[in-house]
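Asker: Let me see the structure of the following:
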Amino acid sequence: MLQAMGQAAVRVAVVNDYELVVAGIAGVLAPYADRVEVVELDTRVPVQAEVDVVLYDSFGQSQGRRLDVTGLLGDSHAKLVVFSWNTDPELVEQSLERGAAGYLTKGLTGAELVDALERVHAGERVTPLQTPMRDGDDFGRWPGAEHGLSAREAEVLALLCQGLGNQEITEKAFLGMNTVKTHIRTLYRKIGVQSRTQAVLWGIDHGFRPDRSRHIRED
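Answerer: Prediction:
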């Protein structure tokens, strides 16, 4: 725990295209409001409030060389931190090269996430090598979880609903082609469909259409 007594809480904006994902992260951070103050929740819009750190959940989003730090931060002078279950060293390095100030794994607990955000705010570059490594499927929420989809399967379905082909999904999600195909077969079985069109229609009806909203604390 880096925060000294009397030090102001780190102001954080949480960003992702899916409001369910954003709200899930905010809920995990809520018990630590004395250390991390979530002042803005964004889906598909750039950060507007003055914050210290932007926590960018990579679910269904551009990653690595495709990461658009400037577009995400808008006019903010905040530090951007990627939050992802995918901790491939090359992906992490590409994100840092694009301007991310840190890269955190979803295997962290809420307390560990808060500690990592404080360290980034203090000027440290935090990566998965400096944090505990555990499976990240239990962190937060994602569309389709209530239907048995894992976070990885849900992300692939989200990208299908964005109109991406398999090759585009491998590039955007930084997954191998065989992994993408396996996830597609598995999610088809779980949601009871037999084609890509059926999967997309199911996804649109079950929360996989990207949202557009902004929530800023008035105070």
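Asker: hey, let's count contacts and neighbours off CA atoms from now on
Answerer: Will do.
Asker: From the contact counts, what lies against the longest strand along the chain?
Answerer: Ordering each strand of the chain by length in residues (DSSP state E) puts strand 36-43 first. Applying 3 or more Cα pairs under 8 Å, 6 or more residues apart in numbering; DSSP states H and E, one finds that strand 36-43 contacts strand 10-15, helix 19-29, strand 213-216.
Asker: one more, for comparison:
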Amino acid sequence: MELNKRVKRDTPPVRVAILNDYEVVVRGIAAMLAPFSNRVEVVELDSGLPVSQPVHVLLYDTYAAAAVDSPEVDRLARDPMVEHTVLYTWAITDEVIQIAATRHVSGVLSKSLGGAELVDALERIYAAQSVISAPEVEDEDTHEGDWPGKEQGLTPRQSEVVVLVVAGLSNQEIAHRCYLSMNSVKSYIRAAYRTMGVKSRTQAVLWGVEHGFRASPRARLLPHGDDHEVPRA
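Answerer: Got it, this is the predicted structure:
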């Protein structure tokens, strides 16, 4: 589905919070949005924490997260700090779209979107449009963000599957979490193993632990710096 033309706005930039359990993922999205700071202001990057300040849009990256039919999505959509909750995902299926509608989610956006397209979509959502953006061809090679294993040659989808392998999920659980078929999960695992140079699940887990495939500590990250605030227990 093609995005409509850019929404004309004379208001300040859309205030955006980005949520995911992996620091490298949220920082990658923030870097992708940085050239559009006159239109979108990334005010918060969260790793495993609720949003702490009012924002127009919460961009929830579903990378290695619970399935979109989990209570977590309900909680995010009803957060009083957030005007609009948006799912940012590879899995734009009829099932996901239906689940999003019942969870009061304002948009479902594909990770294949480029930075300009993503900003256009966020502006439309802030303007109270419901946006489902799924390119006709889902090409993960066009993803501009960052993810664990990118430097080692893993694609985003391979990386996500490996993260779930490291977390101890079975192939069937990964398929449910990522809205993939079992054959697709097995294909991603085989391709990832070749890239990683491993031959077994045990070796893959060890490789993943050594290469940062565990979730970041719960933290509120600073959008424009390397420092981060770890909340007190």
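Asker: Can you calculate the TM-score here?
Answerer: Once superposed, chain against chain, the TM-score is 0.91 (TM-score structural alignment, normalised by the length of structure 1); 216 aligned residues with a Cα RMSD of 1.9 Å.
Asker: Deepest in the core, which of the helices and strands packed on strand 36-43 of structure 1 is it.
Answerer: Greatest average neighbour count among those goes to strand 10-15 (a mean of 25), per mean count of other Cα atoms under 10 Å.
Asker: all strands for structure 1, in order.
Answerer: Ranges of strands in structure 1, per DSSP E, are 10-15, 36-43, 53-57, 79-84, 102-105, 213-216.
Asker: longest helix anywhere in structure 2?
Answerer: helix 182-196 (DSSP state H).
Asker: Residues touching that helix, excluding its own?
Answerer: 152-154, 157-159, 161-162, 171-172, 174-175, 199-200, 204, 207 (Cα atoms under 8 Å, 6 or more residues apart in numbering).
Asker: mean shift of it relative to structure 1?
Answerer: Its aligned residues in structure 1 lie a mean 1.1 Å from helix 182-196 of structure 2 after superposition (mean Cα distance after the TM-score superposition for structure 1).
Asker: before we move on, what about stretch 115-122 of structure 2?
Answerer: Relative to structure 1, stretch 115-122 of structure 2 is 0.7 Å off (mean Cα distance after the TM-score superposition for structure 1).
Asker: Buried ones in that stretch, by neighbour count?
Answerer: Using 16 or more other Cα atoms under 10 Å as the test for burial, stretch 115-122 of structure 2 gives 115, 117-122.
Asker: Return the distance of R66 of structure 1 relative to Q162 of structure 1.
Answerer: Going from R66 of structure 1 to Q162 of structure 1 by Cα to Cα, to the nearest Å gives 16 Å.
Asker: more neighbours, those two?
Answerer: Comparing R66 of structure 1 with Q162 by other Cα atoms under 10 Å, the one with more neighbours is Q162, at 16 against 13.
Asker: Translate that one into the numbering of structure 2.
Answerer: Taking TM-score structural alignment, Q162 of structure 1 has A167 as its aligned residue in structure 2.
Asker: Contact partners for its match?
Answerer: Contacts of A167 of structure 2 by Cα under 8 Å, 6+ apart are R214.
Asker: rewinding a little: where in structure 1 does the longest helix of structure 2 fall?
Answerer: The aligned range for helix 182-196 of structure 2 is 177-191, by TM-score structural alignment.
Asker: What residues sit buried inside the matching stretch?
Answerer: Within stretch 177-191 of structure 1, the residues scored as buried using 16+ other Cα under 10 Å are 180, 183-184, 187-188, 191.
Asker: now swap in stretch 65-83 of structure 1 and tell me
Answerer: Applying 16+ other Cα under 10 Å to stretch 65-83 of structure 1 flags 65, 67, 69, 72-73, 76, 78-83 as buried.
Asker: Tell me the counterpart of P50 of structure 2 in structure 1.
Answerer: When structure 1 is aligned by TM-score structural alignment, P50 of structure 2 is paired with P46.
Asker: Could I get the contacting residues of its match?
Answerer: With contact taken as Cα under 8 Å, 6+ apart, P46 of structure 1 is in contact with 71-74.
Asker: on that earlier part again, please indicate which of the contacts of helix 182-196 of structure 2 has the highest neighbour count?
Answerer: V162 (28 neighbours).
Asker: how near is that residue to D139 of structure 2?
Answerer: Using Cα to Cα, we find V162 of structure 2 at a distance of 19 Å from D139 of structure 2.
Asker: what's the answer for L169 of structure 2, then?
Answerer: 25 Å.
Asker: try A77 of structure 2
Answerer: From A77 of structure 2 to D139 of structure 2 the distance is 28 Å (Cα to Cα).
Asker: what does S187 of structure 2 give?
Answerer: Here the criterion is Cα to Cα. By it, S187 of structure 2 lies 16 Å from D139 of structure 2.
Asker: is it true that P223 of structure 2 touches D46?
Answerer: No. With contact defined as Cα atoms under 8 Å, P223 of structure 2 does not reach D46; the gap is 9.5 Å.
Asker: out of those two, which sits in the busier spot?
Answerer: Per other Cα under 10 Å, whichever of P223 of structure 2 and D46 has more neighbours is D46, with 25 against 21.
Asker: Find the centremost residue of structure 1, please.
Answerer: D57 (1.3 Å; Cα atoms, centre = their mean).
Asker: when you align them, which residue in structure 1 goes with G107 of structure 2?
Answerer: Aligning on TM-score structural alignment places G107 of structure 2 opposite G102 in structure 1.
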